[in-house]
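# Structure, please.
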Amino acid sequence: MPTTPAPQIAVIGAGPGGLTCARVLQRHGIDVTVYDRDASPDARNQGGTLDLHADSGQIALEEAGLLDDFHALARPEGQAQRVLTRHGEVLVDYRPVGAEDAAPEIDRGQLRTLLAQSLTPGTIQWGHTLTSAAPGPAGTHRLTFENGVTRDVDLVIGADGAWSRVRPLVSAATPVHTGVTFVEAHFDAVDTAHPAVAELVGDGQVFATGDHKGLIAQRNSNQHVRAYIAVRDEADPSRAAGVDPEDTEAVRAALLRAFAGWDERLLVLITDNDGPYVNRPLFVLPAPHTWPHTPGVTLLGDAAHLMTPFGGNGANFAMLDGCELALAVARHDTLDEAVTAYERTMLARAAAAGDGAAALERVFGPGDRDRTDFPDFAQETERYRQGAAAYRTRRPATPQTPLS
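Next up, the predicted model:
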């Protein structure tokens, strides 16, 4: 696109999608500023692990020039999947063969650091909480931050997650609770301090479900495991049960009552955790979520299409969104043409994927699941590879100006 006068582009949110967008823009010589409410890159824990799919997240990293760096950090063995019944019977035991690279795992914090450090110094403005974004003349928007900073921009990109402050500029939609809440637990030094958990989880993920509930645990790097105790309940099941969520022992007792009758080998995910539990209620934006084209503003990732974790599309789609939006800006003569082209593709993709709420109903339904309730993981990895090949054959070429 024309470089004079240079468009003023602001990305709100330094998550995987927003940072990918900024990186690809900079690779094409386009200025951008990213604003994030965190005081610094390590101000808070970034969460668990992500599987980056060959046909989405890895495509985005390739365009960002970071795919080799990603593979140096990623854990291909983390693609292992074990599915059990609540009685401990094994339904699926999938283990990747060789250097399987269709959906390797990476810690969220590692991915964020990789993307953030790839940007020109000063690109990310930490400690900037957006309080309002108001339309201005000729499609511009005035951004106002909690610290008193204001800025007028030609394009504001809402990459600010489920509770986006940018979304109201284009849509009145708000997230709705799915009826499922994950109660998170964590385990440190798992191989030595929690050998039963290490054996249960293996190199990747273990998933057990039945009677409207589930136990999920994922291995992260550095001998860390995160478990998600799934219950169909209110957004804060502890308070709903009359339990103080800060009282770890009381929460544990309530969870054990809820999971009475489950195999003892699974209950270590409730009984042996380090530190307190954390509520993670699952919200979605009911699909399809669309909005009328609005000059000077667009959304990506959870701000545009908040999904459940089932399917693993959230971060992958966010990164592909960011990549495709940046490429559209590089390929079109005006920002408005770029956003129009981007939204046409992104909204269709998100609508086809759905919000994942139906999967919750299936996985956390009454009674027990069987093998047919879960995907064939070998076939799934092959679909990622085939999808990546198909994507590469149809994408237009764009001249690149890589950063040094």
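# CA atoms for contacts and neighbours, from now on please.
Fine.
# List the contacts of Ala351.
Ala351 is in contact with Ala287, Pro288, His289, counting by C-alpha atoms under 8 Å, 6 or more residues apart in numbering.
# so how far is Met319 from it?
17 Å (C-alpha to C-alpha, to the nearest Å).
# what does Ala189 give?
For Ala189 relative to Met319 (C-alpha to C-alpha), the value is 31 Å.
# of these two, who's got more company?
Comparing Ala189 with Met319 by other C-alpha atoms under 10 Å, the one with more neighbours is Met319, at 28 against 14.
# What is the burial count for Thr181?
Using other C-alpha under 10 Å: Thr181 sits among 23 other residues.
# nearest spatial neighbour of Ser40, skipping sequence neighbours?
Distances taken as C-alpha to C-alpha, 6 or more residues apart in numbering place Trp126 nearest to Ser40, at 5.6 Å, with adjacent residues excluded.
# Another sequence for comparison is provided below:
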Amino acid sequence: MNVTIVGAGLGGLALARVLHVHGIDSVVYEREASRGARGQGGMLDIHSGQRALREAGLIDQFHAIARGEGQDMRLLEPDGTLLLQEDTPDDAPPDRPEVDRADLRNLLLDSLPDHTVRWGHAVEAADDGLLRFADGSRTTYDLLVGADGAQSRVRALLTDARPVHTGQSIVELGIPDIDRTHPDLAAMVGRGNYWVLGDGQALSAQRNGDGRVRVYLSFHDTAEDWLATSGIPFGNPAAARARLIDLFSGWHPRFTALIAACDDTVLPRSITTLPVGLTWPSRPDVTLVGDAAHLMPPVGQGANMALLDGALLGLALAAHPDDQPAAVEEYEREMFERTGAAGRQSARMQQLLSSPDPARKLLAFFQPG
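Next up is the predicted model:
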């Protein structure tokens, strides 16, 4: 069985690892030049995805790098009213621990033979058992797995669906070494997640394992080109922070102080999703995992679904070593049902966060009745 995986993200690496555990070779082609070529983002809330790490034989190593205290949460309104504070006891079970995405990716990479990931291979086209790269090289495949994210090149072999703008635009900022540089803000944010939700806007802060706090400023009901027309000068970090503070005028000064304390990292993101419940007719030689298959809003499901996709596809292939079409169909049938439910849940959460009075509605979600 010649399993060719495009994309060295969590889903693709989980698939490669589970195949390796079951004695099946695979090759992962990744466009980035090396594992450290690009930042991997912030913390991940790993819950259902822990099953994938068990199947991969990595659950103990995962718990060693995960942060149980990252489950702490504080929810506030723009005027500074604290609605909810949940602090995780030291002996709490690790049901939803946070882990740095880069640390989790490195755990998966280190669990694979050195030759598995081929760096610096950007896919240009694929079909009829042939994969072609931007540098002119090519390779053949029996099974091609697109784990190549939101802008997947492989997806076009299965469906015409493309990601569309959700109306949410995000600007990411950050404060390095916050405990030393801004201890007052560190105490305010706490050990985990800090959410301030207003009508049409939100500020969230997330403590990372390296002492950095990532700050996300969200703007809802925005046009697809809003980041370009917002007047935020992304090429000038100091001016960008000043403009963002202006956009949050009227909020409590402690929140604009958090923005002012950020460094020169200013990253704009337009949030896109694939249609909820996306399916396609099964092909024996091509399938998808992760965001390539079911891009969702960033509300805590995407990474877990990607890990499960990879692990469960690997298990299906191991269970049907002589019947690849049956393995792919079995995987896709389960994946469509599981990720459809997760996509609907994510869409409801996204709708709640962009609705009027979102902080009180989220409080009711966490504390029903």
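# just to revisit the earlier point, the residue nearest to Ser40 of the first structure and Tyr35 touch, don't they?
Yes: counting by C-alpha atoms under 8 Å, Tyr35 is a contact partner of Trp126 of the first structure at 6.2 Å.
# Who has more neighbours out of the two?
Tyr35 (22 against 18).
# At the geometric centre of the second structure, which residue do we find?
Nearest residue to the geometric centre of the second structure (C-alpha atoms, centre = their mean): Ala303, 4.8 Å.
# Aligned to it, what sits in the first structure?
Mapped onto the first structure by TM-score structural alignment, Ala303 of the second structure lines up with Ala315.
# Trp226 of the second structure too?
Trp226 of the second structure maps onto Pro237 in the first structure, by TM-score structural alignment.
# For that match, which non-adjacent residue is spatially closest?
Thr181 (7.6 Å).
# Where does the one you found sit, in terms of helix or strand?
strand 176-187 (DSSP states H and E).
# once aligned to the second structure, how far is that strand on average?
Averaged over the aligned pairs, strand 176-187 of the first structure sits 0.6 Å from the second structure after superposition, using mean C-alpha distance after the TM-score superposition for the first structure.
# which non-adjacent residue is nearest Glu382 of the first structure?
Ala102 (7.4 Å).
# Glu105 of the first structure now?
Asp51 (4.3 Å).
# From Asn193 of the second structure, how far out is the aligned residue in the second structure for the one you found?
Aligning on TM-score structural alignment places Asp51 of the first structure opposite Asp45 in the second structure. With distances defined as C-alpha to C-alpha, the gap from Asp45 of the second structure to Asn193 of the second structure amounts to 10 Å.
# Common neighbours of these two, please.
With C-alpha under 8 Å, 6+ apart as the test, Asp45 of the second structure and Asn193 both reach Gln71.
# To which residue of the first structure is Thr81 of the second structure aligned?
Aligned by TM-score structural alignment, Thr81 of the second structure pairs with Glu89 of the first structure.
# How many residues are close by its match?
Glu89 of the first structure has 11 neighbouring residues, counting by other C-alpha under 10 Å.
# Mind telling me what Leu317 of the second structure corresponds to in the first structure?
If you follow Leu317 of the second structure across to the first structure using TM-score structural alignment, you land on Val329.
# Name the helix or strand for Ile245 of the second structure, please.
helix 237-247.
# got the contacts of Ala351 of the first structure as TSV, with neighbour count, secondary structure and distance to Asp154 of the first structure columns?
Listed next are the contacts of Ala351 of the first structure as TSV, based on neighbours: other C-alpha atoms under 10 Å; DSSP: H, G, I helix; E, B strand; the rest coil; distance: C-alpha to C-alpha, whole Å:
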residue	neighbour count	secondary structure	distance to Asp154 of the first structure
Ala287	18	coil	29
Pro288	16	coil	27
His289	17	coil	24
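# Out of the residues you listed, which is nearest to Pro16 of the first structure?
Closest to Pro16 of the first structure out of these is His289 (20.8 Å), distances taken as C-alpha to C-alpha.
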